[in-house]
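**Q** got a predicted structure plus its sequence, pasted below:
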Amino acid sequence: MADGLRLDTLEIRLGGRCMVALDAHVAPGEVLTVMGPSGSGKSTLLAAITGALDPAFALSGRILLDGEDVTALPTERRRIGILFQDELLFPHLSVGGNLAFGLTPSLRGRAARRKRIDSALQQIGLEGFASRDPATLSGGQKARVALMRTLLADPRALLLDEPFSRLDAARRGQIRELVFARAKAQRLPVLLVTHDREDACAAGGAVIELGA
């Protein structure tokens, strides 16, 4: 049975100074919001969870995914999806090509992969956009493609690094709702890092403040 994401007495130190100390559990389909000022360790925490922590930092405690200790695993074996402030779509690939990049290798055959991409576009209201150049998309459309590319990789958890901050007010609520709804539908534990109280309220889960 899926247990979600567990940060078991996690501590991150730099030069003997404790940057982050967390003991938390995010159940499948739930959201944990981590807030704090710049320099409080939010990005460092995400790097630790994804396996990209700079060697200058010392990490203790455990990172568990569905009961599996992934603390020492390389990034690619953790199967943790992450969305950033920037969509980071590949400019040399079409919208469909960007989504294909996220597909798991277990899905074989051109027809099957194309069908999965078309279905994914339909789910985010971008049916028929497969051949479009990402540069022609609006900010909200790019955010939806970035989200679906991440979900197509079949992650076991989803990290959100202020992914709504560059969107205008009209799109922000819409994309935020889409992200949380998709994550809940796939029963993904979600860890959201944000400066924005509205993001935290929309997430609807527990809130932890770093540097408080």
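**A** Sure, I can see it. Keep in mind the model is a prediction, meaning the values are calculated, not measured.
**Q** contacts, neighbours, all on C-alpha from now
**A** OK.
**Q** please, where are all the strands along this structure?
**A** Remark: strands assigned in the chain by DSSP state E are 5-14, 17-26, 31-35, 57-65, 68-69, 80-83, 157-161, 190-194, 206-209.
**Q** for stretch 182-193, buried residues please.
**A** Of all the residues in stretch 182-193, those buried under the rule 16 or more other C-alpha atoms under 10 Å are 182-184, 186-193.
**Q** er, stretch 18-35 I mean
**A** For stretch 18-35, burial by neighbour count (16+ other C-alpha under 10 Å) applies to 19-22, 24-35.
**Q** state the pair within those that is farthest apart.
**A** Greatest spacing in these, by C-alpha to C-alpha: Met19 and Gly29 (27.8 Å).
**Q** quick one on the thing from earlier: in a markdown table, list the strands of the chain along with distance to Leu121.
**A** A markdown table is the format used below for these (distance: least, C-alpha to C-alpha, whole Å):
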| stretch | distance to Leu121 |
| --- | --- |
| strand 5-14 | 28 |
| strand 17-26 | 28 |
| strand 31-35 | 25 |
| strand 57-65 | 28 |
| strand 68-69 | 32 |
| strand 80-83 | 18 |
| strand 157-161 | 20 |
| strand 190-194 | 22 |
| strand 206-209 | 31 |
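**Q** so which of the ones you listed gets nearest Lys142?
**A** strand 80-83 (11.7 Å).
**Q** so which elements touch the closest one?
**A** Here strand 80-83 touches helix 139-152, strand 157-161, going by 3 or more C-alpha pairs under 8 Å, 6 or more residues apart in numbering; DSSP states H and E.
**Q** what about versus this one:
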Amino acid sequence: MPTDGLTLDALTLTQGDFSLSADLTVPEGQTIAVMGPSGGGKSTLLSGIAGFLSPTSGRILWNGQDITPAAPAQRPVTMLFQEHNLFPHLTLAQNVGLALGPSLKHAASPKVADALSRVGLETLGPRRPAEVSGGQRSRAALARILLAGKPLVLMDEPFAALGPGLKQDMLALVDETLRAAGRTLLMVTHDPADARAIADQVIVVEESRALPPTPTAELLDNPPPGLASYLGTSARARSSS
């Protein structure tokens, strides 16, 4: 069994009547798109890796170490949700500073200033989330991810609500910063253009299974039937909107 990166060893995750299985390895430092039909289990997969959902069987390993029993905060994992999870009563600097610990004093840290600068928010630290745009909130959430420094990053459609131009800017920023740090990324997306833009490989989640990663171009040029049907439906929906 490979020891470098993320290994899901005969893993089964169950939520109510739904069960998802996964037996795969993601090499360390890779960017992986997670794709598949709605309701197929993509968010369930990320919740299991992050520790928010306990497996019914199998193991989760990072660089050969079994992290299955570890609480979410003790895992080498940080997660960015679509709604960004910024606290509305805190400034952007205070939100980003939470990556360093629960004290709001971290907002004054030079590390927070550097993280905000890296995402182009160097002058907006004193503002609250409601006082900035959606794209700026996305950048603040990304700054917190960067500052957390954990080697495995999970993103669940974090930029789906953004316009095409801003989304591409955010994807480029994610690709540049995480690759430079050698961090591993699993990103749920419904858009094949996102996968082609930054993903080395794609994990397809369909029919209650998360399949092993496949090189992005190879998969999207010749998708399996379930993904092909879903992508065709998605493409028609986008063209009619």
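**A** Arrived safely. Because the structure is a prediction, the values reported are computed rather than measured.
**Q** returning to that earlier point: in CSV, list the helices and strands packed on strand 80-83 of the first structure along with distance to Asp168 of the first structure.
**A** As requested, those are exported to CSV (distance: least, C-alpha to C-alpha, whole Å):
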stretch, distance to Asp168 of the first structure
helix 139-152, 9
strand 157-161, 17
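**Q** who are the neighbours in contact with the aligned partner of Val207 of the first structure in the second structure?
**A** In the second structure, the residue equivalent to Val207 of the first structure is Val202, according to TM-score structural alignment. Going by C-alpha atoms under 8 Å, 6 or more residues apart in numbering, Val202 of the second structure touches 32-35, 195, 213-216, 219.
**Q** of these, which stay in contact in the first structure?
**A** Using both residues aligned by TM-score structural alignment, their matches' C-alpha atoms under 8 Å as the contact test, the members of the contacts of Val202 of the second structure still in contact in the first structure are 32-35, 195.
**Q** can you check which helix is longest in the first structure?
**A** helix 169-185 (DSSP state H).
**Q** quick one: buried residues of that helix?
**A** Within helix 169-185 of the first structure, the residues scored as buried using 16+ other C-alpha under 10 Å are 171-172, 175-176, 179-180, 182-184.
**Q** mind listing what the nearest residue to the match of Val207 of the first structure once chain neighbours are set aside touches?
**A** Leaving aside its chain neighbours, Val202 of the second structure sits nearest to Ala33 (4.7 Å; criterion: C-alpha to C-alpha, 6 or more residues apart in numbering). By C-alpha under 8 Å, 6+ apart, the residues touching Ala33 of the second structure are 186-189, 195, 199-203.
**Q** Ala33 of the second structure corresponds to which position in the first structure?
**A** Match for Ala33 of the second structure (TM-score structural alignment): Thr33.
**Q** neighbours of the aligned residue in the second structure for Glu87 of the first structure, just the number please.
**A** In the second structure, Glu87 of the first structure lines up with His84, judged by TM-score structural alignment. Neighbour count of His84 of the second structure, defined by other C-alpha atoms under 10 Å: 19.
**Q** ditto for the one 4 residues further on
**A** Residues near Pro88 of the second structure, counting by other C-alpha under 10 Å, number 12.
**Q** for it, which non-adjacent residue is closest in space?
**A** Pro88 of the second structure's closest residue in space is Pro129 (C-alpha to C-alpha, 6+ apart), at 5.7 Å.
**Q** so what's the alignment partner in the first structure of that neighbour up against?
**A** Aligned counterpart of Pro129 of the second structure in the first structure: Pro134 (TM-score structural alignment). Shown in contact with Pro134 of the first structure (C-alpha under 8 Å, 6+ apart): 89-91, 93-95, 142.
**Q** got CSV for those residues, with distance to Asp69 of the first structure too?
**A** Formatted as CSV, the contacts of Pro134 of the first structure follow (distance: C-alpha to C-alpha, whole Å):
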residue, distance to Asp69 of the first structure
Leu89, 31
Phe90, 32
Pro91, 36
Leu93, 35
Ser94, 37
Val95, 35
Lys142, 34
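**Q** of these, which is the most crowded?
**A** Among the contacts of Pro134 of the first structure, the one with the most neighbours (other C-alpha under 10 Å) is Val95, at 28 neighbours.
**Q** pretty sure that residue sits against Thr136.
**A** No. Using C-alpha atoms under 8 Å, Val95 of the first structure is not in contact with Thr136, being 10.0 Å away.
**Q** excluding its backbone neighbours, what's nearest the alignment partner in the second structure of Ala120 of the first structure?
**A** Matched across to the second structure, Ala120 of the first structure falls on Ala115, judged by TM-score structural alignment. Excluding the flanking residues, the one nearest Ala115 of the second structure by C-alpha to C-alpha, 6+ apart is Ala143, at 5.2 Å.
**Q** before we move on, what about Arg176 of the first structure?
**A** Excluding the flanking residues, the one nearest Arg176 of the first structure by C-alpha to C-alpha, 6+ apart is Phe164, at 6.8 Å.
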